[in-house]
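J.: can you look at this prediction? I've put the sequence above it.
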Amino acid sequence: MAKSATPALGSFTPETLLKAYRQMVLIRRFEEKAGQLYGMGLIGGFCHLYIGQEAVVVGLQAAAQPQDTVITTYRDHGHMLACDMDPRGVMAELTGRSGGYSRGKGGSMHMFSREKNFFGGHGIVGAQVPIGTGLAFAHQYKQDNGVCLAYMGDGAVNQGQVYESFNMAALWQLPVVYIVEDNQYGMGTSVQRASANGDFYKRGEPYGIPGKLVDGMDLLAVREAGDWAINHARSGQGPALLHIKTYRYRGHSMSDPGKYRSKEEVEGFRQNQDALERVRQLILDNKVATEEDLKALDKEIKDIMTDTVEFAQTSPEPDLAELYTDILVEAAV
């Protein structure tokens, strides 16, 4: 039986906090390695890294249950790993190998896992939001007590399909949590220049959807907000909206030099608000683990990354016959 949470750890127990920290380290190291492989020409196409935003998806997945579904944007590797997808399969997909989750045909932005209830990253801005609303309808229809976590970026919040989804979800009281990962820049444009009102947590008010503003660099705050939103949706009260303010350390994608913001701004977040370091310090302050324990964890993750990269580089490329698979599904009526 798990130990009860202590006030200093919020909704986490020592065991679940360590698990969350491990996931955050795994995501950080995976994304760093993906950036290296991209620079070596081993990853083609677009590649959007999640470095800096790890507390968002890890905190929310800690509040979720196994039957819940997840759908997100093209900045999706962290979400896959937080859903316990195999890093080897994720990295192999990035390198276009047959061992990848979409057998090497989807790349960074398009991979899925029905087993893990992960319904994909999506390359069209905002397109995943109505699909997530449909997943919530499926939960309601099947009466499986599931909730859909539908992620979007601050750039998607101004898309019309988002508000069509809000209206439908509120009208039918669907079990969905809409999550705005506000990393403060849509591609190269700051939120201040792109949104007349940046209080995204209020965007659901016309539809009766309650919202909360959350510090996305604070794992405990994200988990607390996730508990509230998911419980709200699961209890039959309809959708909830979370506006989670976070920050990405790298460019919008690997092809983005990021000249629209200063080095001082980025370093300020790294030095003063880094989510990974904040959790690490929390663990040490509350004697959940020792420095030696965390060093051992770092080594474990490093070994996993070595194995992951080797698998991604040695897995065979897809056979030419794969050009004709997964094109059409014949379903019985």
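T.: Nice, I can see it.
J.: CA atoms for contacts and neighbours, from now on please.
T.: Will do.
J.: so which elements touch the lengthiest helix in the chain?
T.: Counting by DSSP state H, the longest helix found in the chain is helix 14-39. In this structure, helix 14-39 makes packing contacts with helix 54-63, helix 77-82, helix 275-285, helix 291-314, judged by 3 or more CA pairs under 8 Å, 6 or more residues apart in numbering; DSSP states H and E.
J.: let me have those in a markdown table, extended by mean neighbour count and distance to Trp172.
T.: Output for the helices and strands packed on helix 14-39, formatted as a markdown table (neighbours: other CA atoms under 10 Å; distance: least, CA to CA, whole Å):
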| stretch | mean neighbour count | distance to Trp172 |
| --- | --- | --- |
| helix 54-63 | 26 | 24 |
| helix 77-82 | 24 | 27 |
| helix 275-285 | 18 | 36 |
| helix 291-314 | 15 | 43 |
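J.: against that first model, consider the following:
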Amino acid sequence: MTVSHVVGLESPEGRYRMLRLIRGFEELALRLVRSGAITGGIHPYIGQEAVAVGVCAALGPQDRITSTHRGHGHVLAKGADPRRLLAELTGRVGGLNLGRGGSMHAADLSLGILGANGIVGAGAPIAVGAAWAARQAGEDGVAVCFFGDGALNQGVLLESLNLAAMWRLPVLFVCENNGYATTLPAATAVAGSAVGRAAAFGIPAVEVDGMDTEAVRAASDLAVHRARAGEGPTFLECRTYRFEGHHTMERRMKLRYRTAEEIEDWRARDPLPRAAATLGAGRTEQLDAEVERELAEAEEFALASVHPDPAGALDHLYADGYRPRAGVVA
């Protein structure tokens, strides 16, 4: 049996609410990028929400996740406070990591969120290590590694698949295949298939409709059950799509590598209307209003939080609080 997480993803209403929260959070973040409150831009998760919600609905508080540069959805779905995540994006001390991690490195270890990661594929060995540690401690925790199709050719991912298979570790590898590694179509860069990578290591691999929250949840439930039962890792390839660009800089650069028709075809499969269709119209309006209030509170909290004091720039940089010797330029 899986243990539903405290964020309430065990019900269709809870899953719809989280979908709406992630979508609204990303739309708010885009607005704050345009206003300058978020510097450096973000990698929007809009369109891919069903993957984060469907997977995290199968997890419990004892489970851990590693994320990617496009990680806000994963972090929220695992239970992070949207106020503190937004404060992190705006570089404020009220953030999850005191404003030092930013968009691509947000973490909350108390919730099993071992961190987003700006290095492609780098979350895989961390997840494998977390799974091994849980088993050594006699715990039934499962580790989930989210990654994109761009990571499929990274050696560290293949090494992680091998180790997880050899040691039958409780890991769920989740490939969010949105069809593009930045602007490069996956079909022109990946020989074979995503599920074929896992199958080569003897890992059960399933291709899932990543625009369908319930399909992702069902596949994740089975994978998590296998992992808790000691049957080893599972690989999910979630076919999904990002409605926005790879990064917010893309609009300014006016890149043209996708057609308007392709984007609209995928928008017709938007996971939010699909989830809303299972609820009454009145209930979705209530949940939407709740989310709007929560996001307004998040924006107020984030922008009211102060920026870090430059005098403390080296705090938390070294293990155990060590600082460089006097006279050493950091």
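T.: Here it is on my side, so go on. As the structure is a computational prediction, the values presented were derived from the model and not from experiment.
J.: coming back round to it: relative to helix 275-285, how tilted is the longest helix of structure 1?
T.: 150 degrees (axes from the mean of the first three to the mean of the last three CA atoms, to 10 degrees).
J.: about what we covered before: I'd like the helices and strands packed on helix 14-39 of structure 1 as TSV, with distance to Ala156 of structure 1 appended.
T.: Output for those, formatted as TSV (distance: least, CA to CA, whole Å):
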stretch	distance to Ala156 of structure 1
helix 54-63	17
helix 77-82	17
helix 275-285	24
helix 291-314	32
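J.: and the longest helix of structure 1, how far from structure 2 on average?
T.: Compared with structure 2 after the fit, helix 14-39 of structure 1 shows a mean deviation of 1.0 Å (mean CA distance after the TM-score superposition for structure 1).
J.: list the buried residues in that helix.
T.: 14, 16-18, 20-35, 37-38 (16 or more other CA atoms under 10 Å).
J.: returning to what we had before: which one of the helices and strands packed on helix 14-39 of structure 1 lies closest to Gly44 of structure 1?
T.: Nearest to Gly44 of structure 1 among those is helix 291-314 (13.2 Å), distances taken as CA to CA.
J.: what span of structure 2 lines up against the closest one?
T.: Under TM-score structural alignment, helix 291-314 of structure 1 corresponds to residues 281-304 of structure 2.
J.: so how far is that stretch from its chain's centroid?
T.: Stretch 281-304 of structure 2 has its C-alpha centroid displaced from the chain centroid by 21 Å (CA atoms, centre = their mean, to the nearest Å).
J.: now do stretch 205-225 of structure 2
T.: Centre-to-centre, stretch 205-225 of structure 2 and its host chain are 15 Å apart (CA atoms, centre = their mean).
J.: which parts of the stretch 151-300 of structure 1 are helices?
T.: Assigned by DSSP state H, counting those that start in this stretch, the helices in the stretch 151-300 of structure 1 fall at 160-172, 191-194, 219-234, 263-272, 275-285, 291-314.
J.: how about those in JSON lines, adding distance to Tyr247 of structure 1?
T.: Formatted as JSON lines, the helices of the stretch 151-300 of structure 1 follow (distance: least, CA to CA, whole Å):
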{"stretch": "helix 160-172", "distance to Tyr247 of structure 1": "22"}
{"stretch": "helix 191-194", "distance to Tyr247 of structure 1": "12"}
{"stretch": "helix 219-234", "distance to Tyr247 of structure 1": "13"}
{"stretch": "helix 263-272", "distance to Tyr247 of structure 1": "8"}
{"stretch": "helix 275-285", "distance to Tyr247 of structure 1": "10"}
{"stretch": "helix 291-314", "distance to Tyr247 of structure 1": "23"}
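J.: part of a strand, is Asp320 of structure 2?
T.: No - looking at Asp320 of structure 2 with DSSP: H, G, I helix; E, B strand; the rest coil, it is helix, so not inside a strand.
J.: and it, what's its match in structure 1?
T.: Match for Asp320 of structure 2 (TM-score structural alignment): Glu330.
J.: could you do Tyr257 of structure 2 as well?
T.: Counting by TM-score structural alignment, the partner of Tyr257 of structure 2 is Tyr260.
J.: name the nearest residue to its match, sequence neighbours excluded.
T.: Residue nearest to Tyr260 of structure 1 in three dimensions, not counting chain neighbours: Gly188, with 6.3 Å by CA to CA, 6 or more residues apart in numbering.
J.: what does that neighbour align to in structure 2?
T.: By TM-score structural alignment, Gly188 of structure 1 lines up with Thr183.
J.: with Lys212 of structure 1 instead?
T.: Aligned against structure 2 by TM-score structural alignment, Lys212 of structure 1 finds its counterpart in Val206.
J.: make sure its match is actually in contact with Leu236.
T.: Yes - look at Val206 of structure 2 against Leu236 with CA atoms under 8 Å: they come within range, at 5.1 Å.
J.: so what sits against both of those two?
T.: Residues touching both Val206 of structure 2 and Leu236 (CA atoms under 8 Å, 6 or more residues apart in numbering): Val195, Ala219.
J.: quick one, which of the two is more surrounded?
T.: More crowded of Val206 of structure 2 and Leu236, by other CA atoms under 10 Å: Leu236, with 26 against 18.
J.: distance of that one relative to His69 of structure 2?
T.: Distance, Leu236 of structure 2 to His69 of structure 2, by CA to CA, to the nearest Å: 19 Å.
J.: returning to what we had before: mind checking how far the longest helix of structure 1 is from the chain centre?
T.: 12 Å.
J.: what do you get for stretch 246-261 of structure 2?
T.: Distance of stretch 246-261 of structure 2 from its chain centroid, counting by CA atoms, centre = their mean, is 22 Å.
J.: related to what we said a few turns ago, OK, contacts around the match of Lys212 of structure 1?
T.: Counting by CA under 8 Å, 6+ apart, Val206 of structure 2 touches Val195, Ala219, Phe235, Leu236, Glu237.
J.: now the most centrally placed residue in structure 2, nearest residue through space, not along the chain?
T.: For structure 2, His74 is the residue whose C-alpha lies nearest the centre (CA atoms, centre = their mean; 2.8 Å). Leaving aside its sequence neighbours, His74 of structure 2 sits nearest to Ala52 (CA to CA, 6+ apart; 5.0 Å).
J.: and the one you found, what pairs with it in structure 1?
T.: Ala52 of structure 2 maps onto Val57 in structure 1, by TM-score structural alignment.
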